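Student: take a look and give me a structure for this.
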Amino acid sequence: MITISKSEQRGQANFSWLDSKHSFSFGSYYDPNNMGFSCLRVINDDVVAPNGGFETHGHRNMEIISFVLDGVIAHKDSEGNVETISTGEYQLMSAGSGIYHSEFNASSEEPLRFLQIWIEPNETHTPPSYQQQNFGKEAGLTPIATPSGENGTFRIKQNASLYQLVLKPNQELNFELLKGRNLYVHHVEGALSIDNNQVRGGDGVKIQQSNNVQLKNEGSENTLTLLFELP
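Tutor: As a prediction, this is how the structure comes out:
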């Protein structure tokens, strides 16, 4: 079963320094029928103005992934991590028993765009941890986060996996799901079809009760997509 949520259906928040689109209920956008999917709780597409950002704030018992689409994040947290996360890089912050952090656009001239993703953990009150890596942009399926942290992936505290999918023009991929597993697709850019359903940037696709999902690049440019394999 496939359920497609179009980009224009996302919730929105607009401030002087932030333009954010919410795939699921978040902040002032509330839809009791759209509180997440499985353990996936938040996908926010954030555009932050030059020098703008999120002041120091706290999180607890949440796996928080940031994926920078354009620009650089300046990150500081209560565990002593002071980092910059550049275009193409991923960050996983396991909030665990509690962590405070700030995120700012490191540029005084150019906007920052990144995806903010929250996944509910299956381990709670654990020590906070921080991971950061650029996994490249090679064509095909690249694992980003896995429960075991195998093969250089982030270790995520949930029985879930995150993949980056890049397809060249006319390239396709069959993604196999074990029985009882779910798939959420967040499409970032390019002309993609999912089981012959056309999707575009910002669309979200819930896939349940399916063993095989076909994804195909229908355009003339590479596509970029995030796939969440979920319990």
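
Student: from here on, contacts and neighbour counts on C-alpha atoms
Tutor: Will do.

Student: wait, is residue 80 part of a helix?
Tutor: No. If the criterion is DSSP: H, G, I helix; E, B strand; the rest coil, then residue 80 is coil and not within a helix.

Student: for it, give its distance to residue 97.
Tutor: Residue 80 sits 16 Å away from residue 97, taking CA to CA, to the nearest Å as the criterion.

Student: more crowded one of these two?
Tutor: Higher neighbour count among residue 80 and residue 97: residue 97, with 14 against 8, using other CA atoms under 10 Å.

Student: what's the helix or strand for that one?
Tutor: Using DSSP states H and E, no element contains residue 97; it sits outside every helix and strand.

Student: quick check: it touching residue 127?
Tutor: Yes. The criterion here is CA atoms under 8 Å, and residue 97 meets it with residue 127 at 5.9 Å.

Student: Proceed likewise with the subsequent sequence, for comparison:
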Amino acid sequence: MNNYILYKADTRGYADHGWLKSNHTFSFANYRNNDRVHFGVLRVLNDDYVAPGMGFGTHPHENMEIISIPLMGSLAHKDSMGHGETIHVDEIQVMSAGTGVEHSEFNPSTTEASEFLQIWLFPHTLHVTPRYQQLQLDVANRKNNWDQILSPNPEDAGAWIHQNAWFHRADLDQHKALNYNLKDKSNGVYLFVLEGSITVNDHTLERRDALGIWDIENLSVHATADTQLLLMEVPMELPSYLQ
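Tutor: From the prediction side, this is the model:
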């Protein structure tokens, strides 16, 4: 295999605030690991559990592309752009913070916990006009197939962000295999197992394990159980404003 880094689920940072339980792939808040700050422009991948009726109060962001993917339950979102939406499982929410935005996120259920992925990418351009997008995803599109859920192009399938990145979801039956061809050969791929298990070349990945790989043109994934995957193709070179 070419250049890669393996991120096992149990090596992530962990924070337990009672109402919030969060696994951090990269350094975040009180979790500091100088060897895990980012993967290319992928800066944050938090795997969050929010107790019923709890959530994040209003707080600011700027110059970051923020993607939320609910895995269980729902989240009620409010922001300084005037949006007040609830996002559910099989939806994707994108917020370009740009010149600055404030928002809050709460679990609106009094009985069911919420689980979601919070993902941040460095944008390719600073100080863009803040924007919000929320889309329903078609689960059928990812049955033994890469379903594109995010891209750099507003005209393409899925949501879009200010970065040369593509996200795909796939639900694989046991023993199924999928090949992925990179959209941009200078990018890398961060492959995250939501549920199930796969093999990628000589590596076995199980629930919440991940593989970051670069200097490749394609990769092949084999499901060793019924599996749910998130694939993030991202630029490996940081934007010039960070160099």
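
Student: so after superposing, what's the score?
Tutor: Remark: TM-score between the superposed chains equals 0.96 [TM-score structural alignment, normalised by the length of the first structure]; 229 aligned residues with a CA RMSD of 1.2 Å.

Student: got a list of what residue 139 of the second structure touches?
Tutor: residue 90 (CA atoms under 8 Å, 6 or more residues apart in numbering).

Student: repeat that for residue 112 of the second structure.
Tutor: The contact partners of residue 112 of the second structure, by CA under 8 Å, 6+ apart, come to 51, 52, 73.

Student: ok, now with 6 Å
Tutor: residue 52 (CA atoms under 6 Å, 6 or more residues apart in numbering).

Student: residue 107 of the first structure matches what in the second structure?
Tutor: Here residue 107 of the first structure is matched to residue 109 in the second structure, going by TM-score structural alignment.

Student: ok, its match to residue 221 of the second structure distance?
Tutor: From residue 109 of the second structure to residue 221 of the second structure the distance is 36 Å (CA to CA).

Student: and if you look at residue 192 of the second structure?
Tutor: Residue 192 of the second structure is 12 Å from residue 221 of the second structure, where distance means CA to CA.

Student: so which of the two has more stuff around it?
Tutor: Neighbour tally, residue 192 of the second structure and residue 221, criterion other CA under 10 Å: the higher count belongs to residue 192, 23 against 18.

Student: identify the residue of the first structure aligned to that one.
Tutor: Using TM-score structural alignment, the equivalent of residue 192 of the second structure in the first structure is residue 186.

Student: excluding its backbone neighbours, what's nearest the spatially most central residue of the first structure?
Tutor: Geometric centre of the first structure, nearest residue: residue 117, 4.4 Å, by CA atoms, centre = their mean. With CA to CA, 6 or more residues apart in numbering as the criterion, residue 117 of the first structure has its nearest non-adjacent residue at 4.5 Å, and that residue is residue 43.

Student: report the contact partners of that neighbour.
Tutor: Residues counted as contacts of residue 43 of the first structure (CA under 6 Å, 6+ apart) are 23, 116, 117.

Student: picking that back up, looks to me like the residue nearest to the centre of the first structure is in a strand.
Tutor: Yes. According to three-state DSSP, residue 117 of the first structure belongs to a strand.

Student: that one and residue 65 touch, don't they?
Tutor: Yes. Between residue 117 of the first structure and residue 65 there is a contact under CA atoms under 6 Å: 4.9 Å.

Student: identify all contacting residues around the strand or helix carrying residue 100 of the first structure.
Tutor: Assigned by DSSP H and E, residue 100 of the first structure belongs to strand 99-105. The contact list for strand 99-105 of the first structure, computed with CA under 6 Å, 6+ apart, reads 50-59, 73-78, 112.

Student: what residues sit buried inside it?
Tutor: Within strand 99-105 of the first structure, the residues that qualify as buried are 99, 100, 101, 102, 103, 104, 105, counting by 16 or more other CA atoms under 10 Å.

Student: and the last one, how far is that from residue 113 of the first structure?
Tutor: Spelled out, that is residue 105 of the first structure. For residue 105 of the first structure, the distance to residue 113 of the first structure equals 9 Å [CA to CA].

Student: before we move on, what about the second one?
Tutor: Spatial separation of residue 100 of the first structure from residue 113 of the first structure under the definition CA to CA is 21 Å.

Student: what does the first one give?
Tutor: Spatial separation of residue 99 of the first structure from residue 113 of the first structure under the definition CA to CA is 23 Å.

Student: just the closest of the contacts of residue 43 of the first structure to residue 15 of the first structure, please.
Tutor: Nearest to residue 15 of the first structure out of the contacts of residue 43 of the first structure is residue 116 (CA to CA; 16.9 Å).

Student: give the aligned equivalent of that closest one in the second structure.
Tutor: Matched to the second structure by TM-score structural alignment, residue 116 of the first structure sits across from residue 118.

Student: how about that match, what does it touch?
Tutor: 45, 46, 68.

Student: aligned to the first one, what sits in the first structure?
Tutor: Read it as residue 45 of the second structure. Using TM-score structural alignment, the equivalent of residue 45 of the second structure in the first structure is residue 43.

Student: with the last one instead?
Tutor: When the structures are aligned by TM-score structural alignment, the residue of the first structure matched to residue 68 of the second structure is residue 66.

Student: and its match, what element?
Tutor: Take DSSP H and E as the rule and residue 66 of the first structure turns out to sit in strand 63-70.

Student: brilliant, that's me finished.
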